[in-house]
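Asker: any chance you could fold what I've pasted below:
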Amino acid sequence: MCFSLVNKYNVAGPRYTSYPTVPYWNEALFSIKQWKQTLIQAFNESNTSEGISLYIHLPFCESLCTFCGCNKRITKRHEVETPYIKAVLKEWSLYCKLFDQKPMIKELHLGGGTPTFFSPENLTLLIHGIKQKATLADDYEFSFEGHPNNTTKTHLQTLFDLGFKRVSFGVQDYNPIVQKAIHRLQPFENVKRVTEQARSIGYTSIGHDIIFGLPFQTEAHVEETIKKTKQLLPDRIAFYSYAHVPWIKGNGQRGFKDSDLPAPSIKQNQYQLGKTLLAEAGYHDIGMDHFALKTDALYTASKSETMHRNFMGYTASKTKAMIGLGVSSISDSWYAFAQNVKTLEDYYQLLDNNTIPVFRGHILSKEDLIIRQHILNLMCHFKTSWMANGLYFEDVPEVILKLQEMQNDGLLKIELNQIFITEKGKPFVRNICMAFDLLLQRNKPETQLFSMTI
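Answerer: The predicted structure follows:
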C-alpha cells in the first residue's frame, strides 16, 4: 500500500459499532423513561418476527492484559461469581417486566472480561436463569469468548449442551516477546487444545482474534502467528488493529512505551501481509478486519447482505432490540442507546433498589437514524445509496464533496446517488464513514477521543 495514503488518512477516528458514537451522545436529552419507551416500541415491532439479542458482560479477569480496552475487574477471588450472576438475572427480570410477552432470543453473547473465569456450574445457572423468562428463536445463536488458558473441556461441553455453537478465542500474537509486553502469555498448544476440543464437541463456528500493531510486533511475528493459525483453520478470524487509547483506559494500556509500538506504515504492512496470507488460506474479507471461510455463517451473511454491526461487532443477522446486561453493557433499541453504570458497586446498589442500572444514553433523531443506516451499509457492505427508502439527507452534497478526494485517491467510486468502496479503499472504511458522521464534522474534538484509523 502507498505510504503516502497511510500518512494522509491515518487520523483518529471511530470504529463505528454505533452511530452516534458514544462521545457524541446527547446525554442531556436522555432519560431512562424514554429509553424504556423506545425499547418497548422496538420489542413490540420485532419480538415475534426476529426476536431480540442479549449481550451479557462478565467483567472478571485473573490478570490484566495491557492491550485490552474493555471494562474489567482483576481478581483471583472466584467467590465474586455468584453475586454477580444473581445481579445479572435481577437486571434481566427488571427488563422482562417491561414486556407483555416473553422475549424471544435470537442471539446471546457472553463477553468480558473473561467469561470462562466463571465455573461451568455458575455459567449453567446464568443461562438457565435467562432461558426461564424467554423463548428461543428457531435459528437462535449463542456464542461466547473463551480464554485459551482457562477454557476447559468441561466449559466447552457445558456451554454446548446449553445451546452454544459458536466460540471465539483471543490469540493476539504467538511471539513470546509480544505476549510478555501485553501480559498475555499463552502458548500455541493451549489454543490448539481448545480449538480442537471445540471442534470435536460440535461447535459449528470457531473464531480466533488476532491483533496487529502490538508493542514490539514485527511482520515476521504476524506471519508466524497466521502460519500457526492456518494449522488450526478456525472458521472466522478477527484480524484487527490494536487500539491504543491509554487516555481512556488509564494504566491498563501503559505497560509499554508509545515508542514500542510499530509505526503506521509498518502496521499497514502487517495488515496487508496478514490479509494476503489469510486469502491464500481460503479466508474471505467480509468486513472491516474480519475474515471467514466460505462455510461460515458470517460469510453467507456478507454475500446475502444480511450482515449487521453493533456493539458486539459483526453478526450474521440483525435484531432491532439488543439488551446489554451486566456492568458497563450498552443496549440498543434502534431508536436509542443506553449504557449501564461502570462500577460493580454502583451496579449492585441500583439493582438492590430495583432500578435498571443505566446511567447515560442517547435518543436518536431522524437525522441520526438516516446517518446510522449509511454507516452500517458502508461498514457491512462497503457501499451505500441515498436513492430511496428515506435515506436522502440535506447534507448529501457536502458529504460528496468530502468524498471527492477519496475518489481521486481510488478509495471509492461515486455513481449517481450511491458510493462503492473499492478494494483499495477497504482498509480506509473508517475514514469514509467519517465523511458521513455529521456530528463529528460539526463538532471536531479538541482532544483525541478515538484510536488511529491505521
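
Asker: only C-alpha atoms from now on, for both contacts and neighbour counts.
Answerer: Fine.

Asker: following element in sequence after the helix or strand encompassing Tyr55, please.
Answerer: Using DSSP states H and E, Tyr55 sits in strand 52-58. As assigned by DSSP H and E, the chain's next helix or strand after strand 52-58 is strand 60-61.

Asker: from His109, how far off is the nearest residue to Gln179 once chain neighbours are set aside?
Answerer: Excluding its sequence neighbours, the residue lying closest to Gln179 (C-alpha to C-alpha, 6 or more residues apart in numbering) is Leu185, at 5.2 Å. Applying C-alpha to C-alpha, to the nearest Å, the value for Leu185 to His109 is 25 Å.

Asker: structure for this one too, so we can compare:
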Amino acid sequence: MDKDLLFKYNIPGPRYTSYPTVPYWQKDAPTQSRWEETVWDAYKISNQKEGISLYIHLPYCESLCTYCGCNTRITINHAVEEQYIRTLLKEWSLYKRIFEDERPIIKEIHLGGGTPTFFSPKNLTLLITSLLADCDVHPQAQFSFEAHPGNTTDEHLTALYQVGFRRISIGVQDFNPAVLAVINRHQTFEQVKHLTEKSREIGYTSVNYDVIYGLPLQKSCYIMETMMKVVQLKPDRIAYYSYAHVPWIKPGQRRYTEADLPDPDKKMALYETGKNALELAGYKDIGMDHFALEKDSLYQASINGNLHRNFMGYTDAHTQLLIGLGASSISDTWWGFAQNEKKIEDYTQRVNNGKLPIFKGHLLTKEDLILRKHILNLMTRFETTWQDPKDTCDELYEGLQRLEEMQDDGLVEITPYKLQITEAGRSFIRNACMALDARLRADSRKSELFSKTI
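Answerer: Coordinates of the predicted model:
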C-alpha cells in the first residue's frame, strides 16, 4: 500500500456508525411524543417485514480498560445487577406500550458494554427471558454478546446459548503482556483459546475477535505475534480497528502519554502488518476495519449486497427499527436517532418516572436521508448510485466534487450516476464518507472531536 497516501488521508474523522454522526445531531432532542411517533412508524414497517433489533447496554466493569471509549461504570459491587435489570425491563415496557397489541418479532439482540459478562449467568438469563416474554423470536434471529476473556465462564456460555445466543464477540485487543498491562487488560491467550473452543463445543456458530492497532507500547512484531495466534484459533470474523486516542473525552487514557503511542509511521506499519497477515490467512476485507472468512455470513452478505451497518457494527440481519435499551444506548428508526441518558442515576430516574430516558437525538432532514443512504452504501457495498432524482441533492454533488482528489489518487471512480471505491481505496472508505458528509464539512472542530481515520 502507498504510504504517502496513508499519511495524506490519515486525518481526524468519524467512525460512521450513523449519519449524521452524533456530534452533528440537532441541538434539541425530539420530544417524547414525537419520538414515539417515529418509533411507531418504523415499527409498522419493520416488525412484520423483518422484525426489530435490540441493543442492550450493560455498562458495568470490575476494572477500567484504559483504551476503552465506551460508556462504563467501574465497580466490584455486583448488587447493582438486579436493579439495573429491573430498569431495563421497565424501559422495554415503555416501548412495548407504543407497539399497542402487535407482538414484537425480535430479529436481533446484541449485549454490549461495559462488560456484559459482569452480570451473572442467572441474571443474564432473567434479563433475556423477561425481555422475550410477550414477543416472538424471528426464525432467522441472531443473538450476540461481547465477552471479556478474563471473566466469561463456561456457565455464561451455556446460559446464553440456552436463551438463543449463537454469536460471541471476544475482546482480544492484543496478546502481548506489556501492551495488555499498560491498557489494564487482564487476560491470557489460554483464556481466549478456551473461550473460543468452548463456544464452538457448546454450539455457537460465529466467533468474532476484536483486535486493536495503535495501542501504547505496541510494535509491529507484537501485532505479527498476535495475528499468528489469532489465525491459529481461526475466528469466523475479525474487527481490526484503530485505537482512538481521545484523552480529552476519556480521562482514563491519561495513564500513558502520546510518547507511549506509535508515531504515525509506526502506526501505519502496524496496520499494514496486521492487514497483510489476515489476508494471507484467507480473511476478506468486507468493509471498514472488518474481515471475515468466506464461509462467514458477513462475507456472504457483502457479496450478495445484503450487508448492513448500524450502532452494533456490521450485520447481515437488517431491520429498520433498532431500539437501544440501557444507559447511553442509541435507538434508530432510519428517520431519526435517540440516545439515552449516559449517567446511570439519570437514566434510572427517568425510567422510574415513566419517561423514555432520551437526552439527545436527531430527526433526519430530506438531505440527511439522501446522504445517509449513499454513505451507508459505500460502507457496505463499496459503491453507490443515484439514477433516481429522489436520491440526489445539492450536498451530494458538492461531495462528489470534493472526491476529485481521491479519484486522481486512484481511490475512487466517479462515473455518471455512480461512485465506486476502488480496491486500492478500501482502506480509505472513511475519507470518501467524509467528502459526502455535509454536516462535517460545515464544521471546523474536526480535530477536537475525532481520532485519526487510520
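
Asker: care to give me the TM-score?
Answerer: Comparison of the two superposed chains (TM-score structural alignment, normalised by the length of structure 1) gives a TM-score of 0.98, and 453 aligned residues with a C-alpha RMSD of 1.2 Å.

Asker: and the strands in the stretch 1-150 of structure 2?
Answerer: Assigned by DSSP state E, counting those that start in this stretch, the stretch 1-150 of structure 2 shows strands spanning 52-58, 60-61, 73-74, 105-113, 136-147.

Asker: give me the number of residues near Ile182 of structure 1?
Answerer: Ile182 of structure 1: 24 surrounding residues under other C-alpha atoms under 10 Å.

Asker: if you could redo that for Leu39 of structure 1, that was the one I meant.
Answerer: Leu39 of structure 1: 26 surrounding residues under other C-alpha under 10 Å.

Asker: which residues sit in contact with the closest residue to Ile358 of structure 2 other than its chain neighbours?
Answerer: Spatial nearest neighbour of Ile358 of structure 2, excluding adjacent residues (C-alpha to C-alpha, 6+ apart): Asn340 at 4.3 Å. Taking C-alpha atoms under 8 Å, 6 or more residues apart in numbering, we find Asn340 of structure 2 in contact with 324-330, 347, 356-360.

Asker: mark which of the residues you listed are part of helices, please.
Answerer: Members of these lying in helices (criterion: DSSP state H): Tyr347.

Asker: would you agree Thr422 of structure 1 is in contact with Ile414?
Answerer: No. Assessed by C-alpha atoms under 8 Å, Thr422 of structure 1 is found out of contact with Ile414, at 10.6 Å.

Asker: just give the nearest non-adjacent residue to Phe3 of structure 1, would you?
Answerer: Using C-alpha to C-alpha, 6+ apart and skipping the chain neighbours, the partner closest in space to Phe3 of structure 1 is Ser265 (6.1 Å).

Asker: how close does the strand or helix carrying that neighbour sit to structure 2?
Answerer: Applying DSSP H and E as the criterion places Ser265 of structure 1 in helix 264-280. Helix 264-280 of structure 1, aligned to structure 2 and superposed, deviates on average by 1.6 Å (mean C-alpha distance after the TM-score superposition for structure 1).

Asker: so what's the nearest residue to Glu91 of structure 1 once chain neighbours are set aside up against?
Answerer: Among residues not flanking Glu91 of structure 1 along the chain, Ile356 sits closest, at 6.3 Å (C-alpha to C-alpha, 6+ apart). Residues counted as contacts of Ile356 of structure 1 (C-alpha under 8 Å, 6+ apart) are Glu91, Leu94, Tyr95, Leu350.

Asker: and for the nearest residue to Lys418 of structure 2 once chain neighbours are set aside, the neighbour number?
Answerer: Leaving aside its sequence neighbours, Lys418 of structure 2 sits nearest to Thr385 (C-alpha to C-alpha, 6+ apart; 4.3 Å). Residues contacting Thr385 of structure 2 under the criterion other C-alpha under 10 Å number 17.

Asker: let me see the contact set for the corresponding residue of structure 1 for Thr385 of structure 2.
Answerer: By TM-score structural alignment, Thr385 of structure 2 lines up with Ser385 in structure 1. By C-alpha under 8 Å, 6+ apart, the contact list for Ser385 of structure 1 reads His374, Leu391, Asn417, Gln418, Ile419.

Asker: counterpart of Gly399 of structure 2 over in structure 1?
Answerer: By TM-score structural alignment, Gly399 of structure 2 lines up with Val399.

Asker: that match and Ile432 of structure 1, how far apart?
Answerer: Shown here: Val399 of structure 1 relative to Ile432 of structure 1, a distance of 10 Å by C-alpha to C-alpha.
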